[in-house]
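Asks: Make a model of this:
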Amino acid sequence: MTTMIVEDKREPLVSVLMNCYNGEKYLREALDSVLAQTYQNWELIFWDNQSTDNSRAILEEYLPNERIRYFYAPIHTNLGGGRAAAWEYIRGDYLCVLDVDDYMLPNKVALQVQHLEENEDVGVSISNTLFFSDRFEEKLYSVPPRIDLGLQYLIRKYYVSLESTMISMKHARKLQEGFSSEYSHIADFDLIVRVCSISKISYLDAVLSGWRVHKNSGTWLESHRFNIEIIKWCDSRIELPEFKEVYDDISFRRKRAYFENLMFDASKLSFRELFKLNSASTSKLYLALGLMFLPFYNALSKYRTLRFQKKWW
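Replies: Got it, this is the predicted structure:
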């Protein structure tokens, strides 16, 4: 008589990290989308970044639930700082990050777990996602992103929307740190690029999440901060051995961010003020750029802003 041995394979645990600061307006929709997942072995790490609204009261409507873990931040931080502080509490094999104004479709976790289990060399799984507002919606990708072009293309173009991702913690835990408190607006860029420097990125061609476009999002309120943080990131990473092969791509990204930030700063000054800058060489550079590009830059910026607002708001 032959005895069959059946391997009892544990379902991977998925951690969903949600950083909340005064997120009461859309919080229920985000929480409901987590609870609606067809995949059941998940935990929600709810990081309350010292909210002063009804966010905590809303969360308590979903308690008790052994899968929801509530943490109150000892100090208020920016978005990246909150994610960095919550990192040590992640127990999962895989990680999703969901902001309080976004949502996941019910099959997101199940499909990405299956994909990552079948592709152990993949550190980041992304999918298509729906950008939406009360007025309009559209898919992020009209054609699939060029993941075949590797880390170089990721750094130059950064085509990832964080709510669509699932990160393999097997790869992420090899890094010196998870989310970095050094960044707020590009904390996701920093982590995704570092994970992809030691693993692969893959794409599932399906809409599995939604990213809300609204006026109060930090993405729009402080958009100029992206370039400032990108410059800082490039300066800190460009000489590291693990980024040796993408030196030119980091340099390219820095130059682009520097120029865009330069134009943003210059657009706030009059030509008289350009002359008053402390450094003579910097003054000449600002003046030259201002004379050459400022009229075009200002016109293009206003056109893009009006076009965007008309489309989404």
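
Asks: rest of the way, CA atoms for contacts and neighbours
Replies: OK.

Asks: list the contacts for residue 27?
Replies: Each residue near residue 27 by CA atoms under 8 Å, 6 or more residues apart in numbering is listed here: 55, 58, 100-101.

Asks: do you know how far residue 129 is from residue 20?
Replies: Computed as CA to CA, to the nearest Å, the residue 129 to residue 20 distance reads 21 Å.

Asks: follow-up on the earlier one: show me which of the contacts of residue 27 is closest to residue 161.
Replies: Each of those was scored against residue 161 by CA to CA, and residue 101 proved nearest at 13.6 Å.

Asks: Next, count neighbours for that closest one.
Replies: Counted with other CA atoms under 10 Å, the burial measure for residue 101 works out to 21 neighbours.

Asks: how about the nearest residue to it, chain neighbours excluded?
Replies: Excluding its sequence neighbours, the residue lying closest to residue 101 (CA to CA, 6 or more residues apart in numbering) is residue 26, at 5.1 Å.

Asks: one more to line up against the first:
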Amino acid sequence: MNLVSIIIPVYNQEKYLTETLNSVLSQTYSNWECVLVNDGSSDNSVSILSEYVSKDNRFVFINSENKGVSSARNLGLKRATGYFILFLDGDDLIHPDKITLAISSFQKNINLDIVFNCTNYFQNTVDNTLYPITLNSNLLNFNDLLLFWGDRIIIPIHSAIIKKDLFDGIEYNCDLTAQEDWLVWLRLFQKNPKTLVLDSVLSYYRKHNESRTQSRSFEEDHFKAMEIFEKYMDLESYKSLLLHQTKRYYKRAYDNANKLNEIKRSKTFRAAFFVKSKLKKFRLLSIISFLSANFFKDEK
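Replies: Now for the predicted structure:
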């Protein structure tokens, strides 16, 4: 049986870490190692990691100062000794049969480079599915990933098991704090890998307020990513990317303007505007605002 290296970067995820590591321990495929990379956590994460390292020698611990998720994943890749790579974040989960089913697919077709599966986006418990994340195998190519990422396609990092040699010459860009996974997928698909998508939910992507995607805006990071992408692709591909991104944002702006106009034309909006204008006319609006601010403010 081929060894699978599971790489988990961890930064202050004590609240979810035990559940994540238990999902690793529950794998029906036993020939794995789990490389735990502590990215300078200041909470109780290190104690939890140490507990699992002591109870099962398949867990390997790497301690690092806080340098970000890209650096942590790169450290894990350097330490990994497996034939296959599975990335898993410290707050997400994998199904007990995830590795077993992927390895079975690799064994049936030795030409495969990546095996994907479906993912559920969930909150609190895996039974509370917010929506499924499915992959269209027809879009799993360099050109479609380049143009339609975040629109028609998004790939959760833990939905894939990847042959390690596909990462030769590739690592996560530590200058990016967003879109770093998109760049890695693009570089992997520049190698034209053979892929398979399993029609089963085998990974679970957790929504919570502390996650990166919920706690910050990525506008600045997105434009920074566009600058960095230039050195990883040919000129025609880069021009296609910039042109498509421009069209995409113009379309969104146009759609949002139409939605705003529809709201303004609605009876509800016009009624509210009429009431507001009358209140303002009789100087009641400022009085209502004053009373609201002073008598209905939140208690501390």
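
Asks: Report the TM-score for the pair.
Replies: After superposition, the two chains reach a TM-score (TM-score structural alignment, normalised by the length of structure 2) of 0.74; 250 aligned residues with a CA RMSD of 2.7 Å.

Asks: Map the residue nearest to residue 101 of structure 1 onto structure 2.
Replies: If you follow residue 26 of structure 1 across to structure 2 using TM-score structural alignment, you land on residue 16.

Asks: contacting residues around its match?
Replies: Taking CA under 8 Å, 6+ apart as the test, what residue 16 of structure 2 contacts is 90-92.

Asks: Tell me which stretches of the stretch 51-200 of structure 2 form strands.
Replies: With strands called from DSSP state E, counting those that start in this stretch, the stretch 51-200 of structure 2 shows them at 59-64, 84-87, 93-94, 114-123, 125-133, 160-163, 195-206.

Asks: possible to save these as TSV with distance to residue 23 of structure 2 and mean neighbour count?
Replies: Compiled in TSV, the strands of the stretch 51-200 of structure 2 are given as follows (distance: least, CA to CA, whole Å; neighbours: other CA atoms under 10 Å):
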stretch	distance to residue 23 of structure 2	mean neighbour count
strand 59-64	13	18
strand 84-87	13	23
strand 93-94	6	24
strand 114-123	15	22
strand 125-133	12	13
strand 160-163	16	23
strand 195-206	10	20
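
Asks: What segments of structure 2 are helices?
Replies: Using DSSP state H, the helices found in structure 2 span residues 14-25, 45-55, 69-79, 98-108, 142-148, 180-189, 212-215, 219-229, 235-265, 267-281, 285-295.

Asks: With respect to residue 206 of structure 2, which of those helices lies nearest?
Replies: Comparing the helices of structure 2 against residue 206 of structure 2 with CA to CA, the closest turns out to be helix 14-25 (9.5 Å).

Asks: Next one: the match of residue 26 of structure 1 from residue 60 of structure 2, what distance?
Replies: Counting by CA to CA, the separation of residue 16 of structure 2 from residue 60 of structure 2 is 19 Å.

Asks: With residue 195 of structure 2 instead?
Replies: 29 Å.

Asks: Check residue 68 of structure 2 too.
Replies: With the distance defined as CA to CA, residue 68 of structure 2 ends up 19 Å from residue 60 of structure 2.

Asks: Please apply the same query to residue 30 of structure 2.
Replies: 15 Å.

Asks: do residue 273 of structure 2 as well
Replies: 62 Å.

Asks: Might one say that residue 62 of structure 2 is in contact with residue 37?
Replies: Yes. Counting by CA atoms under 8 Å, residue 62 of structure 2 does reach residue 37; the two are 4.8 Å apart.

Asks: what do the two both touch?
Replies: For the pair residue 62 of structure 2 and residue 37, no residue contacts each of them under the criterion CA under 8 Å, 6+ apart.

Asks: Buried among the contacts of residue 27 of structure 1? Need that as a selection in ChimeraX.
Replies: For selection in ChimeraX, the members of the contacts of residue 27 of structure 1 meeting the burial criterion (16 or more other CA atoms under 10 Å) are listed in this command:
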select :55,100,101
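
Asks: which of the contacts of residue 27 of structure 1 sit farthest apart?
Replies: Farthest apart among the contacts of residue 27 of structure 1 by CA to CA are 58 and 101. That separation is 13.9 Å.

Asks: Which part of structure 1 matches stretch 67-76 of structure 2?
Replies: Mapping stretch 67-76 of structure 2 onto structure 1 (TM-score structural alignment) gives residues 77-86.

Asks: contact partners of that stretch?
Replies: Contacts of stretch 77-86 of structure 1 from elsewhere in the structure, counted by CA under 8 Å, 6+ apart, are 17, 19, 45, 47, 49, 73, 76, 178-187.

Asks: which position in structure 2 aligns with residue 63 of structure 1?
Replies: Using TM-score structural alignment, the equivalent of residue 63 of structure 1 in structure 2 is residue 53.

Asks: Over to residue 185 of structure 1?
Replies: Under the pairing rule here (TM-score structural alignment), the equivalent of residue 185 of structure 1 within structure 2 is residue 178.

Asks: Can you name the residues that contact the nearest residue to its match once chain neighbours are set aside?
Replies: Closest residue to residue 178 of structure 2 in three dimensions, ignoring its sequence neighbours and counting by CA to CA, 6+ apart: residue 221, at 5.7 Å. Listed by CA under 8 Å, 6+ apart, the contact set of residue 221 of structure 2 reads 176-179.

Asks: For residue 84 of structure 2, see how far away the equivalent of residue 153 of structure 1 over in structure 2 is.
Replies: For residue 153 of structure 1, the aligned position in structure 2 is occupied by residue 144, per TM-score structural alignment. Look at residue 144 of structure 2 and residue 84 of structure 2: by CA to CA, they are 25 Å apart.

Asks: same thing with residue 165 of structure 2?
Replies: The span separating residue 165 of structure 2 from residue 84 of structure 2 equals 8 Å under the rule CA to CA.

Asks: which residues make contact with stretch 93-105 of structure 2 from outside it?
Replies: Counting by CA under 8 Å, 6+ apart, the neighbours of stretch 93-105 of structure 2 from elsewhere in the structure are 19-20, 23-24, 26-29, 115-116, 158, 161, 201-206.

Asks: and the nearest residue to residue 70 of structure 1 once chain neighbours are set aside, what does it touch?
Replies: Nearest residue to residue 70 of structure 1, sequence neighbours excluded (CA to CA, 6+ apart): residue 46, at 5.0 Å. Contact analysis of residue 46 of structure 1 by CA under 8 Å, 6+ apart lists 17-20, 68-71.
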